[in-house]
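> sequence-free structure coming up:
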């Protein structure tokens, strides 16, 4: 059900040092190592229901907000959060937070949406084939004054935040945020890297169409 439009296979490592900003790049593929964790405490119905109902169930099941899940992930794995998605696997809901840690390693950290506890994490392996895409994302994030947590807070008035991701199309430098309303309608927003201003993501088309979540 999650819409992941960012260059996740080419994610960037951004280290913010004091008042300055140092940017390095780490690229990841589907391989992983060092995984650990347990099941989420939140169960939802995601089988045999409409997309809108599943969206509603996920949003209602997330007692822990996106920004709090990101904060929990960063406390467990220090670094820079570059994305967070609320997703369900066999009816178990989880926040999946992407963090770039020390050594330019990309960590996938799972956070329980019911308790805020970290369930586990694993490290993705590097893939240099996507270095070009990663460099573009790195350029977009360099000097950004708005974090993933900030973006989630900024868009929270629009609905339940279910996804936050860094995005760069070569000219627009924004966080992409997805919200879900009480009736399961999804809407996409842009949060400016610098100002934190929230605007409608017109490039997403009709975000309320249940058919474009796949």
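Noted; the coordinates are in hand. Keep in mind that this is a model prediction, so the values were computed, not measured.

> Going by C-alpha atoms from here, please, whenever you check contacts or count neighbours.
Noted.

> For the residue most central in space within the chain, which non-adjacent residue is closest in space?
Central residue of the chain (CA atoms, centre = their mean): residue 84, 2.1 Å from the mean position. Nearest residue to residue 84, sequence neighbours excluded (CA to CA, 6 or more residues apart in numbering): residue 97, at 4.2 Å.

> OK, contacts around that neighbour?
The contact partners of residue 97, taken as CA atoms under 8 Å, 6 or more residues apart in numbering, are 69-70, 73, 81-85, 108-111.

> Just the closest of the residues you listed to residue 159, please.
Each of the contacts of residue 97 was scored against residue 159 by CA to CA, and residue 85 proved nearest at 14.8 Å.

> Output the contacting helices and strands for the helix or strand encompassing that closest one.
In this assignment (DSSP states H and E), residue 85 forms part of strand 80-89. Here strand 80-89 touches strand 12-17, helix 51-61, helix 66-76, strand 92-100, helix 148-155, strand 160-168, going by 3 or more CA pairs under 8 Å, 6 or more residues apart in numbering; DSSP states H and E.

> after the shortest one, next one along is what?
Read that as strand 12-17. Criterion used, DSSP H and E; the element after strand 12-17 is strand 20-25.

> which element follows that following strand toward the C-terminus?
Once strand 20-25 ends, the next helix or strand along the chain (criterion: DSSP H and E) is strand 28-33.

> Would you mark the buried spots in that following strand?
For strand 28-33, burial by neighbour count (16 or more other CA atoms under 10 Å) applies to 28-29, 32.

> again, but for stretch 51-71
So stretch 51-71, judged by 16+ other CA under 10 Å, has buried residues 51-59, 61-62, 64-71.

> so residue 121 makes contact with residue 107?
Yes: if you go by CA atoms under 8 Å, residue 121 and residue 107 touch, sitting 6.6 Å apart.

> so how far is residue 14 from residue 86?
23 Å (CA to CA, to the nearest Å).

> A further structure is provided below for comparison with the first:
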């Protein structure tokens, strides 16, 4: 009777402290077997916790370029840039060189281009700088003319591509005279490229995309 009382006390101490207490009682095999089973169950629970932590660490949806440093989408960045610098947005790129900002290129009504930087977590305008290198670029003027007559602008193209994944870049592409929006997306760690029609706004995967 006294031996059973000691074993019960040791078992209660083990459960209260979370530790392991070894109890040896001569001639009491049932108590020893019960203790071994409790230790085994505790070890299995610890192993399950470790496995769960590993699964979270290996989540493929966590991609650095997929707006890991903020929550502002490409469409929201374009809208913020146009509010600050009115004109026609022709591209938006999530800068991954360490600056952590959206860079939106806006062409004003007089043909001048501005690079507007947007914070990826607040839509705050970090700065706007005129880009003098491309103001008189013939290809850019042709693309801009096509966009002005289009039914889909850069923001709408970004929204269309967002159905395919997280948009990290939107721009224009002139393929043998056929101008279309292009968009880069990331989904479950996979990068894809899309073309978005200027008239219908329908995204189709780029045939040149590997």
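Perfect, thanks for sending it. Nothing here was measured: the structure is a model prediction, and the numbers come from that model.

> TM-score of the superposition?
Taking TM-score structural alignment, normalised by the length of structure 2 as the basis, the two superposed chains have a TM-score of 0.65; 149 aligned residues with a CA RMSD of 2.0 Å.

> quick revisit: and the helices and strands packed on strand 80-89 of structure 1 as a markdown table, adding distance to residue 205 of structure 1?
Below are those laid out as a markdown table (distance: least, CA to CA, whole Å):
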| stretch | distance to residue 205 of structure 1 |
| --- | --- |
| strand 12-17 | 27 |
| helix 51-61 | 17 |
| helix 66-76 | 24 |
| strand 92-100 | 25 |
| helix 148-155 | 18 |
| strand 160-168 | 16 |
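
> which one of those lies closest to residue 182 of structure 1?
Across those, closest to residue 182 of structure 1 is helix 51-61 (CA to CA), at 6.2 Å.

> What helices and strands are in contact with that closest one?
Applying 3+ CA pairs under 8 Å, 6+ apart, one finds that helix 51-61 of structure 1 makes contact with strand 80-89, strand 160-168, strand 173-180.

> Please say which of residue 121 and residue 107 of structure 1 ends up with more neighbours.
residue 107 (27 against 24; other CA atoms under 10 Å).

> Trace the more buried one over to structure 2, please.
Matched across to structure 2, residue 107 of structure 1 falls on residue 114, judged by TM-score structural alignment.

> Residue 167 of structure 1 too?
So, by TM-score structural alignment, residue 167 of structure 1 is matched to residue 173.

> What is the neighbour count of that match?
Using other CA under 10 Å, residue 173 of structure 2 has 16 neighbouring residues.

> That one and residue 193 touch, don't they?
No: at 11.8 Å, residue 173 of structure 2 and residue 193 do not qualify as touching, with contact defined as CA under 8 Å.

> shared neighbours, the two?
residue 182.

> Give me the buried positions along stretch 177-191 of structure 1.
Result for stretch 177-191 of structure 1 [16+ other CA under 10 Å]: buried residues 177-181, 184-191.

> what does the longest helix anywhere in structure 2 correspond to over in structure 1?
Using DSSP state H to define each element, structure 2 has its longest helix at helix 29-57. Taken onto structure 1 by TM-score structural alignment, helix 29-57 of structure 2 occupies no residues there; it is unmatched.

> same for that helix, what does it pack against?
Helix 29-57 of structure 2 packs on no helix or strand, going by 3+ CA pairs under 8 Å, 6+ apart.

> Next, the buried residues of that helix.
Buried, per 16+ other CA under 10 Å, within helix 29-57 of structure 2: 31-32, 35.

> Out of these, which is nearest to residue 42 of structure 2?
When these are compared against residue 42 of structure 2 (criterion: CA to CA), the nearest one is residue 35, at 10.8 Å.

> From residue 194 of structure 2, how far out is that closest one?
61 Å.

> And residue 182 of structure 2, by the same measure?
Between residue 182 of structure 2 and residue 194 of structure 2 the computed distance is 6 Å (CA to CA).

> Can you get me a residue count around the nearest residue to residue 111 of structure 2 once chain neighbours are set aside?
For residue 111 of structure 2, ignoring the flanking residues on the chain, the nearest one in space by CA to CA, 6+ apart is residue 135 at 6.5 Å. For residue 135 of structure 2, the count of nearby residues is 16 (other CA under 10 Å).

> that's a helix at residue 135 of structure 2, yeah?
No: counting by DSSP: H, G, I helix; E, B strand; the rest coil, residue 135 of structure 2 is not found in a helix; it is coil.

> Would you agree it is in contact with residue 115?
No: using CA under 8 Å, residue 135 of structure 2 makes no contact with residue 115, being 11.9 Å away.

> How about the contacts made by residue 12 of structure 1?
Neighbours of residue 12 of structure 1 in contact, by CA under 8 Å, 6+ apart: 24-27, 82, 100, 134-135, 137-138.

> Find the nearest non-adjacent residue to it, please.
Closest to residue 12 of structure 1 by CA to CA, 6+ apart is residue 25, at 4.9 Å.
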